[in-house]
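> attaching a predicted model along with its sequence, questions to come.
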Amino acid sequence: MKATIWHNPACGTSRKTLAILEETPHVELTVIEYLKSAYTRDKLAQIIADAGLTPKEALRLRGTDAEERGLDTADDATILDAMVDNPAYVNRPFVETDKGVRFCRPQEIVNEIL
């Protein structure tokens, strides 16, 4: 099974999710450190939608200036544009496999798509 994680090594939940993926047999893993390799707008919109979230639900407020910039009340297009410009606004981690996409908070949610 192929799996892709959009990973932030500074995030404990992201590290724990990555560990689950690495410990799962037969997983061909791709790790994207999204703060270094930013999302494309289309891919970000796709994984958020496939995870059953809205851009507002995927917006990271903690540790960012998103709220001060008014992103917490912005429309989806504005939020997506801001996330592409500054990937720190994207909450994490997201994982995609052939079985779907999950926002893995808590990390055990990843098991739903393994």
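Arrived safely.
> C-alpha from now on. contacts and neighbour counts both.
Noted.
> next up, the contacts around the spatially most central residue of the chain.
Taking CA atoms, centre = their mean, the centroid of the chain lies closest to Phe94, which sits 3.2 Å from it. Counting by CA atoms under 8 Å, 6 or more residues apart in numbering, Phe94 makes contact with Ile5, Trp6, His7, Ile47, Val101, Arg102, Phe103, Cys104.
> in helices only, show me the residues you listed.
Ile47 (DSSP state H).
> okay, now the closest residue to the residue nearest to the centre of the chain other than its chain neighbours: neighbour count?
Using CA to CA, 6 or more residues apart in numbering and skipping residues adjacent in sequence, the residue nearest Phe94 is Phe103, 4.5 Å away. Phe103 has 23 neighbours, counted by other CA atoms under 10 Å.
> what do you get for Pro25?
By other CA under 10 Å, the residues close to Pro25 number 10.
> let's bring in a second model and compare:
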Amino acid sequence: MKATIWHNPKCGTSRKTLAILEETPGVEVTVIEYLKNPPSKAQLQALYARAGITAREALRSKEDAAKALLAANASEDQILDAMIADPILIERPLVETDKGARLCRPQEKVLEIL
């Protein structure tokens, strides 16, 4: 099985999710450091659709820019645009396999798509 993780190596949850993927037999992992190689808006929309979540639900709400977007009641499109402009606003880790996509918080959520 192939798995792609949109990863931030500075994030403990992201590192733990990556470890689960690497320790699971038969899983070929592709790691994308999304802060260095951010997804396109279309990729992000597709990932969120597969995960069954909205951009608002996947917004890293700890960031000041995210708080401002939420306070302004920004639209999904505005949130996606902000995520593309500043990828730190993307909550992580996002993992995609043939079985679907998940925002893996907590990291055990990755097991749903393995």
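That came through, no problem. All values derive from a computational prediction rather than experimental measurement.
> so after superposing, what's the score?
The TM-score (TM-score structural alignment, normalised by the length of the first structure) is 0.95; 112 aligned residues with a CA RMSD of 0.9 Å.
> just send the contacts of Phe94 of the first structure back as CSV, with distance to Thr54 of the first structure too.
As requested, the contacts of Phe94 of the first structure are exported to CSV (distance: CA to CA, whole Å):
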residue, distance to Thr54 of the first structure
Ile5, 19
Trp6, 17
His7, 20
Ile47, 10
Val101, 13
Arg102, 13
Phe103, 11
Cys104, 15
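> nearest to Glu33 of the first structure, of the contacts of Phe94 of the first structure?
Using CA to CA, His7 comes nearest to Glu33 of the first structure of those, at 4.9 Å.
> what is the burial count for the spatially closest residue to the closest one that is not a sequence neighbour?
Counting by CA to CA, 6+ apart, Glu33 is the residue found nearest to His7 of the first structure once chain neighbours are left out, at 4.9 Å. When counting by other CA under 10 Å, one arrives at 14 neighbours for Glu33 of the first structure.
> I'd say Glu33 of the first structure and Ala10 touch.
No - using CA atoms under 8 Å, Glu33 of the first structure is not in contact with Ala10, being 10.3 Å away.
> checking my notes, Met83 of the first structure in a helix, right?
Yes - under DSSP: H, G, I helix; E, B strand; the rest coil, Met83 of the first structure sits within a helix.
> could you pull out the strands for the second structure?
2-7, 28-33, 94-97, 100-103 (DSSP state E).
> do you know which of the ones you listed lies nearest Lys62 of the second structure?
Nearest to Lys62 of the second structure among the strands of the second structure is strand 100-103; the distance by CA to CA comes to 15.8 Å.
> by contact count, what packs against that closest one?
Strand 100-103 of the second structure sits against helix 41-51, strand 94-97, with contacts defined as 3 or more CA pairs under 8 Å, 6 or more residues apart in numbering; DSSP states H and E.
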